[in-house]
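Undergrad: What follows is a predicted structure for the sequence shown.
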Amino acid sequence: MTTPFGPIRQLGYIVTDIHAAMRHWVEGPGVGPFYYLENSGALAQSGGVQIELVQLRDDSPSFFHTFVGKFGEGLHHVAFWTEHFDAGVATALARGYVELHRGTSLPGKPDSRFAYFDRGATDGTAIEISERGTDKRALFDAIARAAEDWDGTEPVRDMAALLAEVTGTPR
């Protein structure tokens, strides 16, 4: 059966200590390297699935805080990547999902939109429709390539530096 959004491409976890969570993934299942962006999050790849770690840095109301208040830390969302964002959003709404939040991953980039949706999952897990435009695709592909050949060294790396490198923009 083909899923309406394609394969799951990312598992997004809310964590209370991002550095401890990265250590867990590196030292336990051997996932890495992680690309870390201060006050934002961390990304690593395992096969065809990206692992995203998000640590909440403030107390402002959000659906992230609602999740933590209800379920604690853990799997917050599964993401589907698309080059057809509006169609993905329309499919989610047609399947009974309610949009919780929308934004852009790379400010100023018109093709890096994302939106989170809920349909009342008992564990609180949302879905994310994530537009994989040119720069986001370059970043995600570079993270996946780094994981393929990773030998365990330098388990935490600078995501801002990688983004600047793959997009050719200054940090």
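TA: Right, received. Where do you want to start?
Undergrad: hey, let's count contacts and neighbours off CA atoms from now on
TA: Fine.
Undergrad: residue boundaries of the helices in this protein?
TA: Using DSSP state H, the helices of the chain run over 18-27, 63-71, 85-94, 134-148, 159-167.
Undergrad: For the second one, buried residues please.
TA: For helix 63-71, burial by neighbour count (16 or more other C-alpha atoms under 10 Å) applies to 64-65, 67-68.
Undergrad: and which of those is nearest to residue 148?
TA: residue 64 (30.7 Å; C-alpha to C-alpha).
Undergrad: any idea how far that closest one lies from residue 123?
TA: For residue 64, the distance to residue 123 equals 13 Å [C-alpha to C-alpha, to the nearest Å].
Undergrad: follow-up on the earlier one: now render the helices of the chain as CSV, adding distance to residue 40.
TA: Formatted as CSV, these follow (distance: least, C-alpha to C-alpha, whole Å):
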stretch, distance to residue 40
helix 18-27, 10
helix 63-71, 13
helix 85-94, 23
helix 134-148, 15
helix 159-167, 10
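Undergrad: Out of those, flag the one nearest residue 118.
TA: helix 85-94 (9.2 Å).
Undergrad: Return the list of helices and strands in contact with that closest one.
TA: strand 113-118, strand 126-131 (3 or more C-alpha pairs under 8 Å, 6 or more residues apart in numbering; DSSP states H and E).
Undergrad: The structure to be compared is supplied as follows:
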Amino acid sequence: MSRHYGTLFQHGYVVPDADAAAHDWAGRMGVGPFFVYPVPIPFQVLKIWGDPVSAQVHKRVLMGYTGPVQIELIEPTDAASPYRDFLERRGAGLQHFGFLCDDFEAQLAAAEARGMVRAIEGHQALSRMCYLCDPADPDAPMIELVDLKPERRQMFDRMRLPSVGWDGRDVIREL
């Protein structure tokens, strides 16, 4: 557990083709299956760099597990976002680490006190998240703070359980 952010549970990758990336993870590393996270994501609030956004920034999102770690594959839309910017500037790769927070507001305030800046904020019925970047090191992976309600944790468990003893078939699945 990070003393700053909570429990590391996710590695988030931005990719040009989420399906191809999932098959690559499955073939090269034996990780899977990957589940389709429904888009458009029903954000009640979505802000990028502090400004409200109505555009969809996720074209496709797939989530799989290796042990307790969730692998998130994000295929961005052409709308302006840190996802799109990452892909254009660096190509496919690790864009963020996700941490489950025990006290979202306190951990967010502490991160900002350490100089981290809000890049993406999103609120949904069952979760909220905030991506933070370090302006002193803009090429470092972002930190995503995540606050999950029990129903969302259960959904993640439903994704994780099939990865235990997975036989490599049906790489991409619907929830």
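TA: Structure received. Source: prediction; values computed, not measured.
Undergrad: Any idea what the TM-score comes out to?
TA: Once the chains are laid over each other, their TM-score by TM-score structural alignment, normalised by the length of structure 1 reads 0.82; 154 aligned residues with a C-alpha RMSD of 1.8 Å.
Undergrad: Could you dump the buried residues of helix 63-71 of structure 1 into a markdown table and include distance to residue 13 of structure 1?
TA: Formatted as a markdown table, these follow (distance: C-alpha to C-alpha, whole Å):
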| residue | distance to residue 13 of structure 1 |
| --- | --- |
| 64 | 10 |
| 65 | 13 |
| 67 | 11 |
| 68 | 11 |
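Undergrad: Nearest to residue 16 of structure 1, out of these: which one, please.
TA: Nearest to residue 16 of structure 1 out of the buried residues of helix 63-71 of structure 1 is residue 68 (C-alpha to C-alpha; 9.4 Å).
Undergrad: What's the closest one aligned with over in structure 2?
TA: In structure 2, the residue paired with residue 68 of structure 1 is residue 87, using TM-score structural alignment.
Undergrad: Quick check: its match vs residue 152 of structure 2, distance?
TA: 28 Å.
Undergrad: One more: residue 82 of structure 2?
TA: Distance from residue 82 of structure 2 to residue 152 of structure 2, by C-alpha to C-alpha: 24 Å.
Undergrad: tell me the contacts of the closest residue to residue 2 of structure 2 other than its chain neighbours?
TA: Counting by C-alpha to C-alpha, 6 or more residues apart in numbering, the nearest residue to residue 2 of structure 2 once its immediate chain neighbours are dropped is residue 8, at 7.1 Å. Going by C-alpha atoms under 8 Å, 6 or more residues apart in numbering, residue 8 of structure 2 touches 1-2, 69, 97-100.
Undergrad: Can you select the buried ones from those residues in ChimeraX?
TA: Selecting only the buried entries of those in ChimeraX, with 16+ other C-alpha under 10 Å as the criterion:
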select :97,98,99,100
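Undergrad: Check the contacts of residue 8 of structure 2 and tell me the two furthest apart.
TA: Farthest pair in those, by C-alpha to C-alpha: 2 and 69, 14.4 Å.
Undergrad: got the end-to-end distance for stretch 18-37 of structure 1?
TA: For stretch 18-37 of structure 1, the end-to-end distance is 11 Å (C-alpha to C-alpha).
Undergrad: Next, the buried residues of that stretch.
TA: Those would be 18, 21-23, 25-26, 31-36, for stretch 18-37 of structure 1 by 16+ other C-alpha under 10 Å.
Undergrad: So what does residue 173 of structure 2 match up with in structure 1?
TA: By TM-score structural alignment, residue 173 of structure 2 lines up with residue 157.
Undergrad: check contacts around the closest residue in space to that match that isn't next to it in sequence.
TA: The shortest distance from residue 157 of structure 1 to any non-neighbouring residue, by C-alpha to C-alpha, 6+ apart, is to residue 35 (4.7 Å). Residues near residue 35 of structure 1 by C-alpha under 8 Å, 6+ apart: 42-44, 143, 156-159.
Undergrad: Can you show me which of these carry over to structure 2?
TA: Compared against structure 2 with both residues aligned by TM-score structural alignment, their matches' C-alpha atoms under 8 Å, those retain 42-44, 143, 156-158.
Undergrad: Of all the helices of structure 1, which one is nearest residue 109 of structure 1?
TA: Using C-alpha to C-alpha, the helices of structure 1 put helix 134-148 closest to residue 109 of structure 1, at 8.2 Å.
Undergrad: which residue numbers in structure 2 go with that closest one?
TA: Aligning helix 134-148 of structure 1 against structure 2 (TM-score structural alignment) gives residues 150-164.
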